[in-house]
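Colleague: dropping the sequence and predicted coords here.
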Amino acid sequence: MKMTYVLPQTGRTENEEQEDWDGRFGDFLIDLQTQEGLTDLTIRQLQLHLRAYDAWLKELGRCWTSARREDIQEYLQQVRDHRSASTLRSKLWSIRRLYAWARENSIVTVPSCWMMVARRTYERKRTVVPSSHQLQQLLELPDTSTDKGLRDRAVLELLYATGMRATEILSIKLHQVVKDRCLRIMGKGQVERLVVYGEDAAYWIAQYKEKRQMMLLKAGHSVVATQQLFVSMGKHAAYQYFELRRMIRAYAQRLNLKLTPHALRHAFATHLYQGGAALRTIQLLLGHAQLTTSTIYISRRIEDSKKMMHIHHPREDGYKPYRRWSSG
């Protein structure tokens, strides 16, 4: 018996959206979400990738269960030619996970080497990290005399103050905001962690909360339409990811920057590091299981390297030897 996967937020099934959707994709998504605790946003992205891959194969007259390795490589090459490196990585991950799951469940009998299909090296696109001065300018752009501006300022302050992921920010419930400026959130992989934030973020969250109910009413929603902290003034009561991304992009463009919600997470880590925070501390605050993952989020500037050389290299003017190494 095939299971039917229900799309997050829409409540519609795959069969309702597309009659030829393979029910085994639904089984795969349910197993992945249940076993690994992936977010609805990640599951939705997987679903879109599977749909595109399946449609491409059907144009060749093939089913995904009988696809050859060469077919997959040709598909990924097409993605490489027309899409960004991050999209290629995401689609490659989706396909590898699909076939690994299908092999474990005896749906396909492909060699284990297929799990490494098309794992070629390619340049990772570097996230542009704004300076602390640019971030301060960004935070001051929202018009806080309006309800929308208050919400935008609160969101931006909290993103920069905590380095939380976009999905984590959007999943905060109203009752989680307490006076001690500490949030207990469920992060990636259903790993719980504590998040702390400063007085600036607390101030703007408090200002926004006073207008939250009015925002819901103005948008035609009930005041109990959602328990999420951040609400929308559109057709959805809860603030959506596409609205968050659009908001940050619009403010960033006014500063001639190209920023995403994830870029603020990088800025959080980078500015902590520039301020002297230990890598282990940054790892803890970001909620990473591996230290090497945290280092990806830190963008070192050439100015930082020059400053380090000036202070710590014996051939530089700013060098001061430790007492234990000085003579006498």
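Modeller: That came in fine, so what should we check first? Numbers count the residues shown, from 1 in each chain.
Colleague: C-alpha from now on. contacts and neighbour counts both.
Modeller: Fine.
Colleague: so how far is stretch 145-165 off the chain centroid?
Modeller: 16 Å (Cα atoms, centre = their mean, to the nearest Å).
Colleague: another one to put next to it:
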Amino acid sequence: MKWQNAIRDYQLYLKIERGLSQNTVESYSRDLDKLTLFLEENDIKSSPISIDKTMVQQFIYEVAKKVNPRSQARIISGLRSFFDYLVFEDYRETNPTDLLEAPKIGRKLPDTLSEEEINELISAVDLSHSQGERNRTILETMYSCGLRVSELVTLKISDLFFEEGFIKVTGKGNKERFVPIHYNAQKYITIYISEIRSHLKPSKGFEDTLFLNRRGKGLTRQMIFTILKDLSAKINLNKKISPHTLRHSFATHLLKNGADLRAIQQMLGHESITTTEVYVHLDTSYLKEVVETYHPRK
């Protein structure tokens, strides 16, 4: 079995059987590309079936010199998944990564903005041009609904259910969920559709896409990063932010104001409550308030 064929079959498995997004599939593939490049550069003839633990360990050792522990742990996890697939398909009997230990890494707390910083960021949008109205709507929507950037750029007009107060979001693995949307975001979306988007001619295939660029096509993830980066510089925000920062801020502010963790989990589309629990660690004063408010010995 050649590496190229094995990786292609694995990609199909991730996409079709596990329902992972294209971005996730590409991330897994990059780690395997690094492994095959290492084998090629060192003139190692091992195939996906014959490669053993020693070779994989040697690769990880070389990788460890170039990346941080978190990236190293992610690569080991990706390789483990690939070889698990080969074992599952009966191409191999054992997984050469089974006894490999990933570096111990602490849980990384997400960056957040305060409510004042969110307001300042949105207020900095230049509304003198049509893209400004769109950009303000984008920020309001992301912060109102806690969307991932991939969920935002694929949002469709047919996903808007304003009478019910919800939008339909397609998340990781094409899993759909309904998320409440704040009336402010509804207002700005309505204005954007009627006054800005209505003057654009959507390109073929983007007729239902909510947010469009000037050429009538959907926005890219990088465009959203750029919008935030420019606004951050404009207000001299001394923080490194990304679209995910708005999502983290959404969850943190809800929790701080008394929202139920399970409800936040559903809105964010987290499969496990453990993923959502990271927000509890952002503000320990919240825990103190919970005990003081609800403990029977208060």
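Modeller: Ah, there it is. Everything numeric in this text was worked out from a predicted model, so none of it was measured.
Colleague: quick one: TM-score?
Modeller: The TM-score (TM-score structural alignment, normalised by the length of structure 2) is 0.85; 292 aligned residues with a Cα RMSD of 3.0 Å.
Colleague: chain center to whichever strand or helix holds residue 251 of structure 1: distance?
Modeller: Using DSSP states H and E, residue 251 of structure 1 maps to helix 241-253. Centroid displacement of helix 241-253 of structure 1 relative to its chain, using Cα atoms, centre = their mean, is 14 Å.
Colleague: map residue 246 of structure 2 onto structure 1.
Modeller: Structural correspondence for residue 246 of structure 2 with respect to structure 1 (TM-score structural alignment): residue 264.
Colleague: one more: residue 185 of structure 2?
Modeller: Per TM-score structural alignment, the equivalent position to residue 185 of structure 2 in structure 1 is residue 201.
Colleague: packing partners of the helix or strand harbouring that match?
Modeller: Using DSSP H and E, the element containing residue 201 of structure 1 is helix 199-218. For helix 199-218 of structure 1, the packing partners by 3 or more Cα pairs under 8 Å, 6 or more residues apart in numbering; DSSP states H and E come out as helix 147-162.
Colleague: show residues contacting the helix holding residue 251 of structure 1.
Modeller: Contact with helix 241-253 of structure 1 is made by 138, 141, 142, 152, 166, 167, 170, 258, 259, 260, 261, as judged by Cα atoms under 8 Å, 6 or more residues apart in numbering.
Colleague: which members of these are the farthest-apart pair?
Modeller: Largest separation among the contacts of helix 241-253 of structure 1 by Cα to Cα: 141 and 167, giving 23.1 Å.
Colleague: which stretches in structure 2 count as strands?
Modeller: Taking DSSP state E to define them, one finds strands in structure 2 at 160-161, 166-170, 176-180.
Colleague: quickly compare those and say which is most buried.
Modeller: Neighbour counts (mean count of other Cα atoms under 10 Å) averaged over each of the strands of structure 2 peak at strand 166-170, with a mean of 21.
Colleague: what's the mean distance for that one versus structure 1?
Modeller: Superposing on structure 1 and averaging over aligned pairs (mean Cα distance after the TM-score superposition for structure 1), strand 166-170 of structure 2 comes out at 1.8 Å.
Colleague: what's that strand aligned against in structure 1?
Modeller: The aligned range for strand 166-170 of structure 2 is 182-186, by TM-score structural alignment.
Colleague: related to what we said a few turns ago, what's the distance between the match of residue 246 of structure 2 and residue 157 of structure 1?
Modeller: Distance of residue 264 of structure 1 to residue 157 of structure 1, computed by Cα to Cα, to the nearest Å: 10 Å.
Colleague: same deal with residue 108 of structure 1?
Modeller: Applying Cα to Cα, the value for residue 108 of structure 1 to residue 157 of structure 1 is 48 Å.
Colleague: more crowded one of these two?
Modeller: Neighbours per residue (other Cα atoms under 10 Å) separate residue 108 of structure 1 from residue 157, with residue 157 holding more: 24 against 16.
Colleague: separation between the alignment partner in structure 2 of the more buried one and residue 202 of structure 2?
Modeller: Aligning on TM-score structural alignment places residue 157 of structure 1 opposite residue 140 in structure 2. Residue 140 of structure 2 sits 23 Å away from residue 202 of structure 2, going by Cα to Cα.
Colleague: residue 145 of structure 2 too?
Modeller: According to Cα to Cα, residue 145 of structure 2 and residue 202 of structure 2 sit 25 Å apart.
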